[in-house]
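**Student:** Take a look and give me a structure for this.
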Amino acid sequence: MGCGKRSLTTAAVALVCAVTVLSAPGMAYASPPAPTPTPAPTPPSGTTPKSAADLEEVRAKLEKLYHEAAVATDAYNAAEEKTEKQSTQLVGLAREIVKGQAKLDRLQDRAGAAARAQYRGGGLPPDARLWLSDNPQQYLDGAGRVRQGEHATKGMLAEMTRTQKDLAQYTKDASAQWRRLEANRKAKAAAKKKIKQRIATAEELESQLAAEEKERLAKLEEDAAHAAQTAWLSSGVLAEINGKASPQGRKAVQYATAQIGKMYEWGAEGPKTYDCSGLTSQAWAAAGLGIPRTSQEQWRQLPHVDVRSMRPGDLVIYFGDASHVGMYIGDGAIVHAPRPGRSVTIAGAGSMPILGVVRPDK
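**Tutor:** As a prediction, this is how the structure comes out:
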């Protein structure tokens, strides 16, 4: 095998190695119970308790930080999904390169053998060989075989040309795939860095609060969710939502609600922890239907339905950038994985700004 052949095969094998290295339902509710007033706790001595305005500012900052972390998590999950597919495709291309090079080597060996045989049988013009032959019929028979051999040789040379073109295309495709893979690797790294930064900043902000301030902050979050849910219900929308779950939808709801209490973890798809779209995609996988991994792709690819037509098992997409998703379970409620520091839980379907609803099994 020539130097060019060895380098191409070696590169393909190295490519394969490199790629290998890279690569029970809960109770639903229409509206959460109205908040009950609690006595103001006594602040620890020597500290100045934060005012309601101060805590509201903290709540808004935390909401912004965790929203940015959610957007980055979607970007990370999308890059991860693309990386897995591209790695698989790249390994396949590398294998085709190795197979193609082996085929080309065999064809070249056969062509060389045919050329050597033709050389050994040559020397005199065909007419002279006919006159000098002791057995003209034998010569003519041999000439027919030679013509057949020539046709076979032409076919072999054409096959060699096709194989060389295939190899060139495989190499070009592999190079392009490798560049895309590297770009997604960088996108994953950037998203991961942003996620960690936002979560760390949020946790640092929360750590500066006294225990009673954390309780008041949690109460503010509950009040905000309750107000949003109440406003949503006041439109009368729940009276129009009466769709029945499909058999697959019931299975998806059963899976999702069985995860209640498990902690949120960005990029997680279970079975111990989940992020928002990890929960919904795994719930539908358990129901026998694969759906996109991220909330943004779920919104982009799955059939949209009107909010008033939604039924249990449908996915409710939140915020203008589709950065959060929950599963509708009926009676005006969703099950979802909220954010870092929280566990899978039931919430009001209108407790966050609804972008729209999608139906995996439409």
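
**Student:** From now on I want contacts and neighbour counts done on CA atoms only, so please keep to that.
**Tutor:** OK.

**Student:** Can you get me the start-to-end distance on stretch 303-316?
**Tutor:** Its first and final residues considered, stretch 303-316 spans 12 Å by C-alpha to C-alpha, to the nearest Å.

**Student:** Contacts only, for the residue lying closest to residue 256 once chain neighbours are set aside.
**Tutor:** Using C-alpha to C-alpha, 6 or more residues apart in numbering and skipping the chain neighbours, the partner closest in space to residue 256 is residue 283 (5.4 Å). Counting by C-alpha atoms under 8 Å, 6 or more residues apart in numbering, residue 283 touches 251, 252, 253, 255, 256.

**Student:** And residue 191, how far from residue 185?
**Tutor:** In terms of C-alpha to C-alpha, residue 191 sits 10 Å off from residue 185.

**Student:** Reformat the contacts of residue 283 into CSV and put distance to residue 70 next to each item.
**Tutor:** Output for these, formatted as CSV (distance: C-alpha to C-alpha, whole Å):
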residue, distance to residue 70
251, 26
252, 23
253, 23
255, 23
256, 19
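
**Student:** I'd like these as CSV, with neighbour count and secondary structure appended.
**Tutor:** Listed next are those as CSV, based on neighbours: other C-alpha atoms under 10 Å; DSSP: H, G, I helix; E, B strand; the rest coil:
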residue, neighbour count, secondary structure
251, 20, helix
252, 29, helix
253, 28, helix
255, 21, helix
256, 30, helix
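
**Student:** where does the spatially most central residue of the chain land in three-state SS?
**Tutor:** Taking C-alpha atoms, centre = their mean, the centroid of the chain lies closest to residue 81, which sits 2.4 Å from it. Secondary structure, DSSP: H, G, I helix; E, B strand; the rest coil: residue 81 is helix.

**Student:** try residue 334
**Tutor:** Assignment for residue 334 (three-state DSSP): strand.

**Student:** OK, contacts around it?
**Tutor:** Residue 334 touches 28, 316, 326, 327, 328, 346, 347, 348, 349, counting by C-alpha under 8 Å, 6+ apart.

**Student:** farthest-separated two in these?
**Tutor:** Maximum pairwise distance in the contacts of residue 334, criterion C-alpha to C-alpha, is 15.1 Å, between 28 and 316.

**Student:** which residues of this structure fall in helices?
**Tutor:** 3-22, 52-121, 126-132, 136-207, 211-233, 237-240, 247-258, 276-286, 295-301 (DSSP state H).

**Student:** Could you dump those helices into a markdown table and include distance to residue 44?
**Tutor:** As requested, those are exported to a markdown table (distance: least, C-alpha to C-alpha, whole Å):
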| stretch | distance to residue 44 |
| --- | --- |
| helix 3-22 | 52 |
| helix 52-121 | 17 |
| helix 126-132 | 113 |
| helix 136-207 | 16 |
| helix 211-233 | 9 |
| helix 237-240 | 45 |
| helix 247-258 | 39 |
| helix 276-286 | 37 |
| helix 295-301 | 43 |
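
**Student:** Please generate a structure for the following sequence too, so the two can be compared:
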Amino acid sequence: MTRTPRAHGHRTAAALTLLCALTAAATAPAPAHAAPNPGAATLDEVRQRLDGLYHQSEVATDKYNAADEKATAQQKKVDTLDGQVKRAGRKEARLKALLGAAARAQYRGGGLPAEVQFALAADPAHALDDAALAQQAQQGTQEQLSALEAVRKELRRRTDEATAELKDLRASRRAMAENRDKIEKRIAAARALESRLQKNELRRLAELEKQAAARAQAKWVGTGVLDEAGTKATAAGRKAIAYATKQLGKPYVWGAEGPDSFDCSGLTSQAWLHAGIAIPRTSEEQWARLKHVPVSRMRPGDLIIYFADASHVALYIGDGKIIQAPRPGRWVYVSPAGSMQILGVVRPDA
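**Tutor:** The predicted model follows:
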């Protein structure tokens, strides 16, 4: 019985189609006016498709991180409210104890009105003193009752507020789960596409990526954008750069913020945290909440925000270079600052 060869017999139809197209494009005779390397053009389409998939995964990652940051903040707020409710409860207990003590004191005194006690007193002067004390006790009791009512209202308000925050927290967690699914699907799709390429095609794909980055960088630098850019970082900026430099070579993992792996905003937020300045966790929030500076006036230590949706961020280290955690399957590395679409620059230590 003839056996089906196993070495190459189980590629998917989609993989065969892609590989055949790439092989045909690379080996077919070139028409008189054709591009010199049709295979490279085909791979460039693959590169663009991969860039699109990984960009989508990064957008989903940023949404996941934003939801996580919101959930964490909400949890802290709920914990704070719970602590306030407990403190109010203890205050209520103390007020009840005081009211009980006042009631018991009045009971031991016979509970008679001050004017009756005065009429029966052997010493009228002493009775006047007793009457004044009784009046003060009644006034104090009323104040305690008012305070107790205020505490009860505050308890109800804080309980309602805590309940509303808990609902928001649950909604954020659901959003996190949905974005986690989106991230995993996009990363899986990108890796599946890459897995269909052979080693030599992967090498060519990497070279195409470098060429595209170099072209974009040359065009960016050619605008003169770096002519007036700062060359010296602040003390905090130097610390942030030093931290990021120590992370070179560590893998990108979505949602990670060290110490063994990072995503893009995990790296930048941790770099600045180690410089003594806490900044938002996500690139979107970094863009929204940190001070904007002109790209032409940026300095080492600033953060460059990329793409119209602010879905990527990197740490500018000077000389037109950045340290970034790029995407799944890659690692923290130094790359050209102008290799991606720049949205703007923000300064954590403004």
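
**Student:** what's the TM between chain one and chain two?
**Tutor:** Here the TM-score for the pair of chains, by TM-score structural alignment, normalised by the length of the second structure, is 0.84; 317 aligned residues with a C-alpha RMSD of 2.1 Å.

**Student:** Out of the helices of the first structure, which is closest to residue 265 of the first structure?
**Tutor:** Nearest of these (C-alpha to C-alpha): helix 276-286, 8.9 Å.

**Student:** by how many degrees do that closest one and helix 52-121 diverge?
**Tutor:** Going by axes from the mean of the first three to the mean of the last three C-alpha atoms, to 10 degrees, helix 276-286 of the first structure is angled at 60 degrees with respect to helix 52-121.

**Student:** chain center to helix 276-286 of the first structure, what's the gap?
**Tutor:** Put simply, helix 276-286 of the first structure sits 13 Å off its chain's centre (C-alpha atoms, centre = their mean, to the nearest Å).

**Student:** Stretch 162-178 of the first structure now?
**Tutor:** The answer for stretch 162-178 of the first structure is 26 Å, by C-alpha atoms, centre = their mean.

**Student:** who's in contact with it?
**Tutor:** 86, 89, 90, 93, 94, 96, 97, 100, 101, 103, 104.

**Student:** So which bit of the second structure is it matched to?
**Tutor:** Aligned using TM-score structural alignment, stretch 162-178 of the first structure spans residues 150-166 in the second structure.

**Student:** coming back round to it: can you list which of the contacts of residue 283 of the first structure carry over to the second structure?
**Tutor:** Counting by both residues aligned by TM-score structural alignment, their matches' C-alpha atoms under 8 Å, the second structure reproduces these contacts from these: 251, 252, 253, 255, 256.

**Student:** Count the residues that sit near whatever residue of the first structure lines up with residue 52 of the second structure.
**Tutor:** In the first structure, the residue paired with residue 52 of the second structure is residue 64, using TM-score structural alignment. Using other C-alpha atoms under 10 Å, residue 64 of the first structure has 14 neighbouring residues.

**Student:** Run a quick neighbour tally on residue 175 of the second structure.
**Tutor:** So residue 175 of the second structure, with other C-alpha under 10 Å, has 16 neighbours.

**Student:** What of the one 4 residues further on?
**Tutor:** By the measure other C-alpha under 10 Å, the count of residues near residue 179 of the second structure is 21.

**Student:** Which strand runs longest in the first structure?
**Tutor:** Longest strand in the first structure, counting residues (DSSP state E): strand 324-330.

**Student:** Trace stretch 212-229 of the first structure over to the second structure and give me the residue numbers.
**Tutor:** Using TM-score structural alignment, stretch 212-229 of the first structure pairs with 200-217 in the second structure.

**Student:** distance from that stretch to the first structure after superposition?
**Tutor:** By mean C-alpha distance after the TM-score superposition for the first structure, the fitted stretch 200-217 of the second structure averages 1.7 Å away from its aligned residues in the first structure.

**Student:** Buried residues in that stretch, which are they?
**Tutor:** 201, 202, 204, 205, 208, 209, 213, 214, 216, 217 (16 or more other C-alpha atoms under 10 Å).

**Student:** Identify the residues contacting the third one.
**Tutor:** To tie it back to what came earlier, the one meant is residue 204 of the second structure. 40, 43.

**Student:** Over to the second one?
**Tutor:** If you count contacts by C-alpha under 8 Å, 6+ apart, residue 202 of the second structure has them with residue 194.

**Student:** cutoff 10 Å now
**Tutor:** Counting by C-alpha atoms under 10 Å, 6 or more residues apart in numbering, residue 202 of the second structure touches 43, 47, 194, 195, 196, 208.

**Student:** on that earlier part again, over in the second structure, see which of the contacts of residue 334 of the first structure survive.
**Tutor:** Where the second structure agrees (both residues aligned by TM-score structural alignment, their matches' C-alpha under 8 Å), these reduce to 326, 327, 328, 346, 347, 348, 349.

**Student:** More neighbours: residue 28 and residue 316 of the first structure, which one.
**Tutor:** For residue 28 of the first structure versus residue 316, the count of surrounding residues by other C-alpha under 10 Å is larger for residue 316: 28 against 18.

**Student:** Matching that one against the second structure, which residue comes up?
**Tutor:** That one, residue 316 of the first structure, aligns with residue 304 by TM-score structural alignment.

**Student:** swap in residue 286 of the first structure?
**Tutor:** By TM-score structural alignment, residue 286 of the first structure lines up with residue 274.

**Student:** how far away is its match from residue 69 of the second structure?
**Tutor:** Residue 274 of the second structure is 19 Å from residue 69 of the second structure, by C-alpha to C-alpha.

**Student:** Now check residue 284 of the second structure against the first structure: what is it aligned to?
**Tutor:** So, by TM-score structural alignment, residue 284 of the second structure is matched to residue 296.

**Student:** and that match, what does it touch?
**Tutor:** 71, 74, 75, 78, 277, 317, 318, 321, 322, 323, 324, 325.

**Student:** how about a cut-off of 8 Å?
**Tutor:** Taking C-alpha under 8 Å, 6+ apart, one finds 74, 321, 322, 323 in contact with residue 296 of the first structure.

**Student:** what's the closest of those residues to residue 51 of the first structure?
**Tutor:** Using C-alpha to C-alpha, the contacts of residue 296 of the first structure come closest to residue 51 of the first structure at residue 323, 30.9 Å.

**Student:** returning to what we had before: take the contacts of residue 334 of the first structure and write them to CSV, including distance to residue 262 of the first structure.
**Tutor:** Shown next, in CSV, are the contacts of residue 334 of the first structure (distance: C-alpha to C-alpha, whole Å):
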residue, distance to residue 262 of the first structure
28, 18
316, 20
326, 15
327, 16
328, 18
346, 12
347, 15
348, 19
349, 20
